[in-house]
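**Q** Predicted model and sequence below, questions to follow.
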Amino acid sequence: MSSNGDTVPVPTTGPATTPPAGAPAEPPAETPAQSEAAHPTQPVTTPPAAPPAQPVTPRRRWLSILSAIMIVLGCVLVPVTATSFWVRGTITDTESYVAVVGPLASDPQVQTAVEEQLTARVMTELTQLDVIGALTEALVAQGISPELASSLSLLQSPLQDRTEALVRRVVDRIVTSERFAAVWTNANRIAHTQLIRLLEGDTTVLTQQEDGQLVVDLSALSSTIRTALENAGVPGASLLPDVAGAVVVGDGTRLTQAETAYRLVKGLPWVLLVVTIALIVIGVLLARRRWRASMLTLGGVLVAALVTIVAARVGADYAISGLEPANRGAAGSIVEAVTDRLRQILRVIGWLALAALVVTALTGGGPRATALRRSVGDTASQTWSAAVAWRHTPLVAGAVALVCVVVMLAADLPVGVSIALVAVVVIAGTLAWRSTRPSEVTG
């Protein structure tokens, strides 16, 4: 009712209905606000729609195949290129070679091998001179009794032992002197010149023993040894002929197997370097997923460097395996010193590839890189049991591979251990790569 007494009609939404007598009353209808309060709704989250996959055209497929081929060839050529620079800088250059093997004049195994050989040769010559026998015959000719002559012959064995000890001391003094170092350096310079001519196909100038072994000729020490033995009072020293000493450095029949490889790489280091870099760079640029291609390329270069380090040690062992055990010590020292520079080059390549691989893995874009970084972050904040779960397998396997790589690059290991570590690196690296699932990023 209004203030002036008029009656205001009340609007209705429809005709009023009166329930029949005895019928139960219907509950009042809920308003939208009451319904929302009684039954709150949950927000519905819709996962983001994945972008539609782009169809791979035949041209794109062929470019991907070409990219893979170029990357594989580039990784294979990395150790070949390193070897070519090593051949040019150490094997073909005489002064560089002498600079490497010259310090081996003070190597204990080289000195021992030279001492044993020179002592044996001097004693062989003295035995052939038969100083005691000649002295006995001269005394008999002068009229001494047979009994006295027989007594003199009994002195031959102890005198020979004392003579050998004296000869060994004299030879040891010479081998540890500056004179030996000078002769050793000059002999290696001559031997290297002959080795190069062998690798170039000329076998007529190579100093070899009768069984075809390659030697470093030390006959320049003959006059020094003879004079020193005379001064030491060794009987018959003045009658000694030239005592030719030599250090066996390899099997000539096996070294000739390197002739083809030597000719192949000696003049191509810079060409190989340009080709290798071009193959790797173009291969990565042609790839459809360049981050993935970069990771695989760096991993391939790293594995190639590790495998070649092991191959260098296997090759060094093979080069001296055909020698007599007495010659393997000195020959092993020489081969080890010569191939050490190659292993250093490969280690530098390995360290660079490893650093680039880690940086690329942690800073690259794309779902795999994001999944890897998420695995690292989650593992840093969770317990070990969670860290070794399947979603963290990339981190665990990658850590195993990383430790093995660092050990191989930092230390010289036995061949068997090195081969085992290379296998672990390949398996763990593959597992880390395959278990990095991009789908985890959206989880």
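**A** Arrived safely.

**Q** can we go C-alpha only for contacts and neighbour counts from here?
**A** OK.

**Q** tell me the contacts of residue 133?
**A** Neighbouring residues of residue 133 by CA atoms under 8 Å, 6 or more residues apart in numbering: residue 153.

**Q** Check the offset of the helix or strand hosting it from the chain's centre.
**A** Per DSSP states H and E: residue 133 is located in helix 131-141. Using CA atoms, centre = their mean, to the nearest Å, the distance from the centre of helix 131-141 to the centre of the chain it belongs to is 64 Å.

**Q** Tell me which helix or strand comes right after it.
**A** Going down the chain from helix 131-141, the next helix or strand is helix 146-154, by DSSP H and E.

**Q** got the angle for the helix or strand just after that next one vs helix 131-141?
**A** Note on helix 146-154: by DSSP H and E, the next helix or strand toward the C-terminus is helix 156-175. Interaxial angle of helix 156-175 relative to helix 131-141 (axes from the mean of the first three to the mean of the last three CA atoms, to 10 degrees): 140 degrees.

**Q** Go ahead and name everything in contact with helix 156-175.
**A** Under CA under 8 Å, 6+ apart, the answer for helix 156-175 is 111, 114-115, 118-119, 122-123, 132, 180-181, 224-225, 228-229, 232, 234-235.

**Q** residue contacts, residue 302?
**A** 349, 350, 353, 354.

**Q** Which of the residues you listed has the largest number of neighbours?
**A** Counting neighbours by other CA atoms under 10 Å, residue 350 leads the contacts of residue 302 with 25 neighbours.

**Q** from memory it sits against residue 410, does it?
**A** No - using CA atoms under 8 Å, residue 350 is not in contact with residue 410; the gap is 10.3 Å.

**Q** follow-up on the earlier one: just the buried ones from the contacts of helix 156-175?
**A** Neighbour counting with 16 or more other CA atoms under 10 Å marks 111, 114-115, 118-119, 122-123, 132, 180-181, 225, 228-229, 234-235 as buried within those.

**Q** Take this one as well and set it beside the first:
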Amino acid sequence: MSPLLRRTLSSVLLVLACLVAVVAVLGAWADRQLLNTDNWVDTSSRLLQEPAIQDATAAYLADQLVDGPTIQAKLKDGLPPRLQPLAAPLAAASGEIAERTARRLIASGAFQRLWRNTNRHAHEQFIEIVDGNSRLANLGVVIDLRPQLGVLATRLGVLPDATGDHGTVHVLKGDNLKTIRQVVHAVRTLRWVSIVLLIVLLVAGVALAPDRSRGIIYAGVALLIAGLLLLVARRAGGNYVVKTLADSGTDEPAARATWSIATSLLHDIAGALVVLGVVDIAAGWLAGGTSWARSARRFTAPALIAHGGLVYAGVLVLVLVLLAAGLLPAAGQLWAILFYALLAAAGVWALRRQVIREAAGLPPVAPPVAAVP
């Protein structure tokens, strides 16, 4: 195979790897943050820590309590017949009191536990529906805030059981569920397929490159570009979503906080992909034929030749530090930890072999093919 054809095939494979990396990260984010019940409950708890979300939740609970007939009827019963027409205005005025009380209630540990339980139940409903529970599919996903509304009613001296159906929000029902079920199944399938395909494309792209060190650099560039594309897309998508929700009447700070927290894992994985790309570029440069790379290899040669075990241990510690800091993709997965450890060991082995041959004055095992003009 001619060097030109190998370079062309390598470039095509690495461009495809860049695109597949984007799909793989999106699939991992959706599967881990949106489709995992425990992670979703944690995300919803983080959402409730945001002042904008607290304000929106307090306003909703107060509106649900005041808009119902309970408070108005209670006021009407307690007023003289001549003043009973004032029951409706007084009930509306009580909304501000209810909202202030709801804000204090949201900060309590009891409300936080109710909130977690509500979101856990709603997400478990969603997963069951996605997995084919036809009975729940007819009802849709129900976010039941009646327990929270009941606590608020008790704080205000209203009978908790008099709130009726207020506080129940029905979402994702009918045709929407069919579409979402298809999307979820596609995400679950594409996640693992895309990860395997990404590894195959990167390995093949580097293997076909006429200059392996440049192939590693270009693979790093592909990962770097994929990570940057995801970060830019998250920011642009967030601006679009927030603007759309704000135009439809949603509180803008609450919408922005929701987007930021709901896509926090996407941000972390994309950032980790950028770090991995930079590490690949640095590794490819160190193995390259530039004068600076050769100087760097000569500088590290004594340690690589005489203290190979310490070098392996040092690189392993560095990988563990990057994993502990969450700076590499899928840092919490056992398979990823093993993969990075083996990859780092293979890199040290190849670099050490190259340095030993250069120190002995031997030619490289696979000399770079001269560039074709």
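**A** Arrived safely. A quick note: this is a predicted structure, and the numbers were derived from the prediction, not measured.

**Q** Which two of the buried ones among the contacts of helix 156-175 of structure 1 have the greatest separation?
**A** Farthest apart among these by CA to CA are 132 and 181. That separation is 35.1 Å.

**Q** related to what we said a few turns ago, mind checking which of the contacts of helix 156-175 of structure 1 land in helices?
**A** Counting by DSSP state H, those place 111, 114-115, 118-119, 122-123, 132, 180-181, 224-225, 228-229, 232 in helices.

**Q** Quick one: the strands in structure 1, in order.
**A** Ranges of strands in structure 1, per DSSP state E, are 213-217, 246-251.

**Q** Now render those as CSV, adding distance to residue 62 of structure 1.
**A** Compiled in CSV, those are given as follows (distance: least, CA to CA, whole Å):
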stretch, distance to residue 62 of structure 1
strand 213-217, 51
strand 246-251, 48
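
**Q** Can you say which of those strands is nearest to residue 422 of structure 1?
**A** Smallest distance to residue 422 of structure 1 across the strands of structure 1 (CA to CA): 28.3 Å, for strand 246-251.

**Q** got the angle between the closest one and strand 213-217?
**A** Using the same axes, to 10 degrees, strand 246-251 of structure 1 lies at 150 degrees relative to strand 213-217.

**Q** Now find how far off-centre strand 246-251 of structure 1 is within its chain.
**A** Mean-position distance between strand 246-251 of structure 1 and its chain equals 26 Å (CA atoms, centre = their mean).

**Q** Which one of the contacts of residue 302 of structure 1 is nearest to residue 418 of structure 1?
**A** Scanning the contacts of residue 302 of structure 1 for proximity to residue 418 of structure 1, where the rule is CA to CA, the winner is residue 350, at 14.4 Å.

**Q** which residue in structure 2 lines up with that closest one?
**A** When structure 2 is aligned by TM-score structural alignment, residue 350 of structure 1 is paired with residue 274.

**Q** Apart from its chain neighbours, what residue comes closest to that match?
**A** Excluding its sequence neighbours, the residue lying closest to residue 274 of structure 2 (CA to CA, 6 or more residues apart in numbering) is residue 224, at 4.5 Å.

**Q** before we move on, the earlier item: how about the helix holding residue 133 of structure 1: buried residues?
**A** Buried residues in helix 131-141 of structure 1, defined by neighbour count with 16+ other CA under 10 Å: 131, 132, 136, 139.

**Q** count of residues packed around residue 59 of structure 2?
**A** By other CA under 10 Å, 19 other residues sit near residue 59 of structure 2.

**Q** So it versus residue 118 of structure 2, what's the distance?
**A** Distance of residue 59 of structure 2 to residue 118 of structure 2, given as CA to CA, to the nearest Å: 18 Å.

**Q** What residues does the spatially most central residue of structure 2 make contact with?
**A** Residue closest to the mean C-alpha point of structure 2, counted by CA atoms, centre = their mean, is residue 265 at 2.4 Å. The contact partners of residue 265 of structure 2, by CA under 8 Å, 6+ apart, come to 29, 33.

**Q** what separates the aligned residue in structure 1 for it from residue 216 of structure 1, distance-wise?
**A** Under the alignment (TM-score structural alignment), residue 265 of structure 2 pairs with residue 341 of structure 1. Distance from residue 341 of structure 1 to residue 216 of structure 1, counting by CA to CA: 21 Å.

**Q** Many thanks, we can stop here.
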